[in-house]
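*Asks:* have a look at this prediction, sequence included:
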Amino acid sequence: MKNQVAIGCSSFYNRFWKNIFYPRNLPSKAWFEFYCQHFNTYEFNGSFYKFPTVRVFNNWYDKTPDSFLFSVKVPKEITHIKKLKDCESLLNDFYEVCKNGMKEKLGAVLFQFPPSYDFSKQKLESIIGLLNYDFKNVIEFRHITWWNEEVWSAFKDNNITFCSVSYPHLPSTIFKDFPLLYIRFHGVPKLFYSSYSSEELQNLNHALESKHGFVYFNNTASEAGILNALELKRMHALNYLTAKSAK
C-alpha cells in the first residue's frame, strides 16, 4: 500500500443509498458485492458490537476481491466496558481472530475509545503495553485531552497511529506523520448525518498526496457518506493519474 490511500465507508447496508449508489432493482443481498466493485476497502464495525469468530471473518474474506482490505474495530467490551483493564487475553484472542479470519486482507485494527476516556499517563502506558505490534494499530480518541505532544511522541516511538477525526467539538487535524494516515469522517456539525463540501474534500485530497493509509466516511445515517466517498475517490484517482503521467 505504499503511497496509496484506500477510500471507503464504515457501512454499506443503507436504504438511503438506493437509486443514488445502488441500482433501483439491485436486491439488498447484492449490495456489498456492488460496493466492492467501487471501493477497495471497508471499515468493519460489526466486531465492535459482537465479538467476531474466524468463521465470520472468513465469510467476509471470501466475499471480496483479492486486493480488498478491511479495517476492523476492536469490540466495545475491550474499549468501552473494560477500558483495557484485565483485557490481555481477550485482546490476544481478538488479534488471533483477525489474523486467521482476514489473513492478508487485514488492513488496520481500530481501537475507538469513548468520550469519557480522558488522558492519563497510566492509560497511555496501558495502551502501549497491551498492543500487539505485529498489527497496524490505530487509536481513535473522543476526548480532547489526548491531543497532546506526549501522546503523539509515544505513539510514534511505538509505531502506533493516532486517528485523525472529523467529529463535533474535536480538533480536525489531519495527522500525516504516523505509520498510517487513518481518517474517519463522522459528520460535522450533525454527527453521522452532515455532508462535506467539495472544497473540504479537495483540501483533504491535497493532504493525501504521497501518503499511505485509509480514509473512511462514517456519516452514513443519510446519503452523505457514499456521495462524499465517491467524490473523494474521483479526486484522488485524478491526482494519481496526473502524477503518474508527469513522471
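*Replies:* Great, that's in hand.

*Asks:* okay, CA-based contacts and neighbour counts for the rest of this
*Replies:* Will do.

*Asks:* against which helices or strands is the strand ranked longest in the chain packed?
*Replies:* If you go by DSSP state E, the chain has its longest strand at strand 106-112. Strand 106-112 sits against strand 69-73, strand 137-140, with contacts defined as 3 or more Cα pairs under 8 Å, 6 or more residues apart in numbering; DSSP states H and E.

*Asks:* if we look at the longest helix anywhere in the chain, which residues are touching it?
*Replies:* Counting by DSSP state H, the longest helix found in the chain is helix 224-246. Residues outside helix 224-246 that contact it (Cα atoms under 8 Å, 6 or more residues apart in numbering): 7-9, 17, 21, 193-196, 198, 201-202, 205, 208-209, 216-220.

*Asks:* strands - which of those residues land there?
*Replies:* 7, 8, 9, 216, 217.

*Asks:* got those residues as TSV, with neighbour count and distance to residue 134 columns?
*Replies:* Formatted as TSV, these follow (neighbours: other Cα atoms under 10 Å; distance: Cα to Cα, whole Å):
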residue	neighbour count	distance to residue 134
7	22	23
8	29	24
9	24	25
216	24	23
217	27	26
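
*Asks:* pretty sure residue 102 sits against residue 58.
*Replies:* Yes. At 6.3 Å, residue 102 and residue 58 qualify as touching, with contact defined as Cα atoms under 8 Å.

*Asks:* these two - which one has more neighbours?
*Replies:* residue 102 (24 against 16; other Cα atoms under 10 Å).

*Asks:* what's the angle between the helix or strand hosting the more buried one and strand 69-73?
*Replies:* Assigned by DSSP states H and E, residue 102 belongs to helix 88-102. On the basis of axes from the mean of the first three to the mean of the last three Cα atoms, to 10 degrees, helix 88-102 is oriented at 160 degrees to strand 69-73.

*Asks:* and helix 88-102, what does it pack onto?
*Replies:* helix 54-63.

*Asks:* buried sites along the helix it packs on?
*Replies:* 54, 57, 58, 60, 61 (16 or more other Cα atoms under 10 Å).

*Asks:* tell me, how many neighbours does residue 166 end up with?
*Replies:* As a measure of burial, residue 166 has 22 neighbours, counting by other Cα under 10 Å.

*Asks:* re the thing from before, what's the farthest-apart pair in the ones in strands among the contacts of helix 224-246?
*Replies:* 7 and 217 (8.3 Å; Cα to Cα).

*Asks:* and the helices and strands packed on strand 106-112: which comes nearest residue 13?
*Replies:* strand 69-73 (16.0 Å).

*Asks:* any residues touching the helix or strand just after the closest one, and which ones?
*Replies:* Using DSSP H and E, the helix or strand that follows strand 69-73 towards the C-terminus is helix 76. Contacting residues not belonging to helix 76 are listed as 48, 49 [Cα under 8 Å, 6+ apart].

*Asks:* got another one to weigh against that:
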Amino acid sequence: MSPRSAPAASPADSTPNTLRIAWSTRLAARTAPARRAALRTAPPPALAPADRLRSRRSTPGRRKAASRAPPDARRIARATEPPRTRSSARAAWADTRRRPASPKSTRSRSRVNAFARRHAKFADLGSGTTAATPLRLGTCAFTAVGWVGSFYPKDLRSGEFLRFYAQEFHSVELDVTWYRTPSPEMIRGWNEKTPPGFVFAAKVPQTITHDKVLTDCRPELREFLDAMAGLGDKLGPLLFQFPRFDTDVFATLDEFLAVLDPFLRELPRGFRFALEVRNREWLQPRLLDRLRARNVAFAWNDLHRMPRPEQVLRRLDPVTADFVYLRWLGDRYGIERLTQRWDRTVVDRSREIAGWAEICRDLRDRELAIYGYVNNHYAGHAPATVRSLLDRIDPSQRRPQSRVNRQATLFEL
C-alpha cells in the first residue's frame, strides 16, 4: 500500500510527519547594544529579525467580558463530543484516484491533507488544477498611517482609496465592521468602488464576540448579516475574532464550547464563517471538531503568543471547512517599539513567509480556497508582505504595482 493510500493516523498519533517548514533555522541573535545602535541610525533602518522581536508585555492582558458570568455546570455537562467515524473516510480515500507524487511532496502534504483523509466529504479534493483554486490575499483594512506616499499616491483623495486598493489586490478584510454594523450607504460605496470578483471578508461586530460573547445576540447578528448580504457575490468569509479570555470568563475550553455549540447550530446557511481564538491552550481537536461539523473555518493566525505553524501541524488538522482562513498578525507591542508609521517593512519575515508559502501551495493542491490577510504589525507594511506572499505562492496572481512612492519596497521581503 502506498503512503498516500494508507489509512490516516489518529489525532493522537505522535509520528513526526510535519511539513518541512522553511524557517526552522533560527536567525543569528543580535546583541542589545547593536539593536540600540540600529534604532539610532537614520532611516531606512535595518530589518529587525523576527525571532528577536519581543512584545513589551511578557504576559498579554486578557480580555474580560462585560456583565457576564461563566456557564453553569449543567450547560457544561450538556456539551458533547460529535461522533467520530473513520472507516467510511478511509475507504473513500483509498478508492480516490490521485496524481503521482514524489516522496518529498507526499511527505510535505501529509499533515495539511490529513483532514481530507479522515473525512469522506472532502476525500475527492485534490484532483483539479491549482490555477483554478481561489487565492484571495489582502490586508487587514485598506487604510493606515503612512500608506499615503508608500502605497497610495500622494495626491489621491481618501474617498478613492478603496478603488485604488482593488486595482492592487483581490480582497480585503474589513476592520470597520468590528466597531459597528455598516450602513446601507457604506455597503453601496464598497460595491461601487470595487470590480467584479473582488471579495470582502469582514469581522463580526465586537458586540457579539467581546461584549455578549455569543449570548443573547441574535438581533445583533441578524442585523449584521442582513447588512453584509448587500455585498452579494463580493461577500467573503465573516470572522468571529475572539480576544484572549481570562479564566474568570471561561475557566476552561469546555466552558467556551458550552456556549459555542448552540451558537454554531443556529448559524444561518448561505454565509461563510471563520472563527479565531487567542487562548493557545484552546487549540485542541475537540474545538476544531466543532468547527468542522458546521463547516466553519478555523482562522489560523500567525500571532506572537500563539503556537507556530509547525507546532500546530504536529498536533492538529487545521482545515475545518471547504476553505481556509489565514491571518498574519505579528507582535503589535513589539513592532510598535520600532515604528508607528506603517510605510515600510521593519521586521524580516522572509523565513516565515517562505514557510507559509509552502503551506499555502499544499492547501491549494487540495483545491481549498484560501483567504488570507496581513496586518501592519506583522512586518511593518502590510501591502509589501502581501506582495511577497503572492510572489512565493503564485506570482501569476500578483498585479503590476502602480507607480507611487516606492519607499516601502526598499525592504520588501
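*Replies:* Received the coordinates, thanks. Quick caveat, the model's predicted, so the values are computed rather than measured.

*Asks:* re the thing from before, show residues contacting the helix holding residue 102 of the first structure.
*Replies:* By Cα under 8 Å, 6+ apart, helix 88-102 of the first structure touches 51-58, 60-61, 70, 72, 74, 78, 106, 130, 132.

*Asks:* and it with helix 54-63, angle?
*Replies:* Using the same axes, to 10 degrees: helix 88-102 of the first structure against helix 54-63 is 30 degrees.

*Asks:* so what's the aligned partner of residue 140 of the second structure in the first structure closest to, chain neighbours aside?
*Replies:* With TM-score structural alignment as the criterion, the equivalent of residue 140 of the second structure in the first structure is residue 10. In space, and not counting its chain neighbours, residue 10 of the first structure is closest to residue 43: 4.6 Å by Cα to Cα, 6 or more residues apart in numbering.

*Asks:* residues contacting that neighbour?
*Replies:* 8, 9, 10, 11, 70, 71, 72, 73, 216.

*Asks:* out of those, who's nearest residue 143 of the first structure?
*Replies:* residue 73 (18.3 Å).

*Asks:* and the gap between whatever residue of the second structure lines up with that closest one and residue 237 of the second structure?
*Replies:* Using TM-score structural alignment as the criterion, residue 73 of the first structure maps onto residue 203 of the second structure. As judged by Cα to Cα, to the nearest Å, residue 203 of the second structure and residue 237 of the second structure stand 9 Å apart.

*Asks:* also residue 39 of the second structure?
*Replies:* 39 Å.

*Asks:* next one: residue 360 of the second structure
*Replies:* 18 Å.

*Asks:* ok so, going back, corresponding residue for the residue nearest to residue 10 of the first structure in the second structure?
*Replies:* In the second structure, residue 43 of the first structure lands on residue 173 (TM-score structural alignment).

*Asks:* would that match count as being in a strand?
*Replies:* Yes. Inclusion of residue 173 of the second structure in a strand is indicated when DSSP: H, G, I helix; E, B strand; the rest coil is applied.

*Asks:* residues in contact with the closest residue to residue 335 of the second structure other than its chain neighbours?
*Replies:* Nearest non-adjacent residue to residue 335 of the second structure, counting by Cα to Cα, 6+ apart: residue 377, 6.2 Å away. Contacts for residue 377 of the second structure (Cα under 8 Å, 6+ apart) come out as 329, 330, 331, 332, 335, 336.

*Asks:* drop anything exposed from those residues.
*Replies:* 329, 330, 331, 332, 335.

*Asks:* just those residues: which are in strands?
*Replies:* 329, 330.

*Asks:* follow-up on the earlier one: any idea how far the match of residue 140 of the second structure lies from residue 144 of the first structure?
*Replies:* Counting by Cα to Cα, the gap from residue 10 of the first structure to residue 144 of the first structure is 23 Å.

*Asks:* of these two, give the one with the bigger neighbour count.
*Replies:* Neighbour tally, residue 10 of the first structure and residue 144, criterion other Cα under 10 Å: the higher count belongs to residue 10, 24 against 14.

*Asks:* circling back: any idea which of the helices and strands packed on strand 106-112 of the first structure is most buried?
*Replies:* strand 69-73 (a mean of 23; mean count of other Cα atoms under 10 Å).

*Asks:* by how much does that strand deviate from the second structure on average?
*Replies:* Here strand 69-73 of the first structure, set against the second structure after superposition, deviates by a mean of 0.6 Å using mean Cα distance after the TM-score superposition for the first structure.

*Asks:* got a list of contacts for that strand?
*Replies:* By Cα under 8 Å, 6+ apart, strand 69-73 of the first structure touches 40-48, 98, 102, 105-112.

*Asks:* again, but for stretch 283-300 of the second structure
*Replies:* 11, 81-82, 239, 257, 261, 264-265, 272-277, 316-327.

*Asks:* restricted to strands, list these.
*Replies:* 239, 273, 274, 275, 276, 323, 324, 325, 326, 327.

*Asks:* thinking again about what came up before, the second structure: matching residues for the longest strand of the first structure?
*Replies:* If you align by TM-score structural alignment, strand 106-112 of the first structure falls on residues 235-241 of the second structure.

*Asks:* report the mean deviation for the matching stretch after fitting onto the first structure.
*Replies:* So stretch 235-241 of the second structure averages 0.6 Å relative to the first structure (mean Cα distance after the TM-score superposition for the first structure).

*Asks:* so which residues make contact with that stretch?
*Replies:* Contacts for stretch 235-241 of the second structure (Cα under 8 Å, 6+ apart): 199-204, 209, 228-229, 271-277, 299.

*Asks:* can you pull the contacts of the counterpart of residue 326 of the second structure in the first structure?
*Replies:* Aligning on TM-score structural alignment places residue 326 of the second structure opposite residue 183 in the first structure. Each residue near residue 183 of the first structure by Cα under 8 Å, 6+ apart is listed here: 163, 164, 165, 166, 174, 214, 215, 216.

*Asks:* which of these has the largest number of neighbours?
*Replies:* Busiest of those [other Cα under 10 Å] is residue 215, holding 27 neighbours.

*Asks:* hmm, that one is touching residue 184, no?
*Replies:* Yes. The criterion here is Cα under 8 Å, and residue 215 of the first structure meets it with residue 184 at 6.1 Å.

*Asks:* which helices and strands does the host helix or strand of residue 363 of the second structure pack with?
*Replies:* According to DSSP H and E, residue 363 of the second structure maps onto helix 350-365. Applying 3+ Cα pairs under 8 Å, 6+ apart, one finds that helix 350-365 of the second structure makes contact with strand 369-374, helix 382-393.
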